[in-house]
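# Need coordinates for the below:
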Amino acid sequence: MLQLFLRNCAFRIIAVGKVRKGWIQDGLAMYQKRLPGLMITEVRDASLPREAEAILAALNSNEVLVPLSEEGEALTSVSFAKRLEKYGSQRLAFVIGGADGLSAELKNSTQWQLSLSAMTLPHELARLLLVEQLYRAQTILQGGKYHRGS
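Purely as a prediction, here's the structure:
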């Protein structure tokens, strides 16, 4: 079921700010080709309350909000793939904050927060890492050769 879910990209990324670094743009473009239909919605940098408003306004009623946060759940790539599989055909909206992160109210209003690292990451790099992990999850669940870890 998730193979179809990922192939149809039943998820999107809502990100604060724009990607300005060329090498990150190139990486995102490469993974977006591998994940046709992946949508990335950019929200303008502002104060945390305004960013939260913009994120919630961009969220569709059928989407499950999944903020990325260093306090979130740290998963291995295989565990991440299995977690995505549990959501089945539900549409997930992963949210990446800007330089100041995400508001506590936004993070606390969700069922699940994801951590890419216990370290603070630049939002542009977090976007690239998330897209790569979404692609990796797809290949894990399809039994592809991209993921070689255990």
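
# CA only for contacts and neighbour counts going forward, please
Will do.

# all helices for the protein, in order.
2-7, 22-34, 48-58, 77-86, 104-108, 123-142 (DSSP state H).

# What residues of the top strand by length along the chain count as buried?
In the chain, taking DSSP state E as the definition, the longest strand is strand 63-74. Neighbour-count burial for strand 63-74, with 16 or more other Cα atoms under 10 Å as criterion, is recorded at 64-70, 72, 74.

# so it versus helix 123-142, what angle?
Calculated by axes from the mean of the first three to the mean of the last three Cα atoms, to 10 degrees, strand 63-74 forms an angle of 100 degrees with helix 123-142.

# Run the angle between strand 63-74 and helix 48-58 for me.
130 degrees.

# okay, the angle between strand 63-74 and helix 77-86?
160 degrees.

# Identify the residue nearest the geometric centre of the chain.
residue 94 (3.8 Å; Cα atoms, centre = their mean).

# What is the nearest of the buried residues of strand 63-74 to residue 52?
Within the buried residues of strand 63-74, proximity to residue 52 (Cα to Cα) peaks at residue 67, which comes in at 11.0 Å.

# To compare with the earlier structure, here is another sequence to fold:
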Amino acid sequence: MRVSICAVGRLRAGPEKTLIDDYLSRFERTGRALGLGPARMVEVDDRKGGGMAAEAALLRKALPGGSLLCTLDERGKVISSPEFSERLAGWRDAGRQDLALVIGGADGIDPDLRAEADFSISFGAMVWPHMLVRVMLAEQLYRAATILAGSPYHRV
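A predicted model of the protein is given here:
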């Protein structure tokens, strides 16, 4: 199952980008034998300042056709890392070819796009900067793959 992290905004070179690249590389190495990956980062940028609706239009264009849509949103479900790994495995086992994980801009995800989501995840009640959410999501993808592979990376 291919994974696309679709996010609003451009990430410049720096520690966040380094961490994301590292975790996505680890995810691909670990996930390959499990039918997970490759993973890619897709960035959209609303240069005209059209707000959430314009960002949603750009995000929709970036989504792989027929992908399962999972948003990262404060209203989403808070799940554990093992539960996330089970979801990934379930989607893969159901024959889903593509998973799109969507991270909105500063104002969040447009309500219409949010309503189209197959699932929505929250990283807790706190609101996180979207650049850090990318890092946390990339790490959770890697962690999920290690859980499914039986690796000791994840400790209970």
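
# thinking again about what came up before, just the buried residues of strand 63-74 of structure 1 now: which is nearest residue 22 of structure 1?
For the buried residues of strand 63-74 of structure 1, the closest approach to residue 22 of structure 1 (Cα to Cα) belongs to residue 68, at 22.8 Å.

# Can you tell me what the closest one aligns to in structure 2?
Aligned counterpart of residue 68 of structure 1 in structure 2: residue 72 (TM-score structural alignment).

# Quick check, that match in contact with residue 118.
No. Using Cα atoms under 8 Å, residue 72 of structure 2 is not in contact with residue 118; the gap is 11.5 Å.

# Show me what the longest strand of structure 1 is in contact with.
With Cα atoms under 8 Å, 6 or more residues apart in numbering as the test, strand 63-74 of structure 1 has contacts from 59, 90-97, 101-102, 107, 110-120.

# Give the ChimeraX command for selecting the buried subset of these.
A single ChimeraX command selects the buried members of the contacts of strand 63-74 of structure 1 (16+ other Cα under 10 Å):
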select :59,91,92,93,94,95,96,97,101,102,107,113,114,115,116,117
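
# what about the counterpart of residue 136 of structure 1 in structure 2, distance to residue 152 of structure 2?
Counting by TM-score structural alignment, residue 136 of structure 1 lines up with residue 143 in structure 2. From residue 143 of structure 2 across to residue 152 of structure 2, the span is 10 Å (Cα to Cα, to the nearest Å).

# Show me what residue 87 of structure 1 aligns to in structure 2.
Under TM-score structural alignment, residue 87 of structure 1 pairs with residue 91 in structure 2.

# Repeat that for residue 126 of structure 1.
Under the alignment (TM-score structural alignment), residue 126 of structure 1 pairs with residue 133 of structure 2.

# In structure 2, what range does stretch 102-114 of structure 1 match?
Under TM-score structural alignment, the match for stretch 102-114 of structure 1 in structure 2 covers residues 109-121.

# Next, the distance between the ends of the matching stretch.
Stretch 109-121 of structure 2: ends 12 Å apart by Cα to Cα.

# burial of the nearest residue to residue 40 of structure 2 once chain neighbours are set aside, as a residue count?
Nearest residue to residue 40 of structure 2 in three dimensions, chain neighbours excluded: residue 4, at 5.0 Å (Cα to Cα, 6 or more residues apart in numbering). As a burial measure, residue 4 of structure 2 scores 22 neighbours (other Cα atoms under 10 Å).

# Tell me the counterpart of residue 4 of structure 2 in structure 1.
Counting by TM-score structural alignment, the partner of residue 4 of structure 2 is residue 12.

# which residues touch that match?
Taking Cα under 8 Å, 6+ apart as the test, what residue 12 of structure 1 contacts is 38-41, 91-94.

# same question, residue 102 of structure 2
With Cα under 8 Å, 6+ apart, residue 102 of structure 2 has these contacts: 5-7, 59, 69-72.

# quick one: the residue nearest to residue 40 of structure 2 and residue 39 of structure 2, what's the gap?
Counting by Cα to Cα - residue 4 of structure 2 and residue 39 of structure 2 are separated by 6 Å.

# just residue 77 of structure 2 next, same as before
From residue 77 of structure 2 to residue 39 of structure 2 the distance is 23 Å (Cα to Cα).

# cool, residue 9 of structure 2 as well?
18 Å.

# Name the residue in these two with the higher neighbour count.
Applying other Cα under 10 Å to residue 9 of structure 2 and residue 39 shows that residue 39 carries more neighbours, namely 23 against 19.
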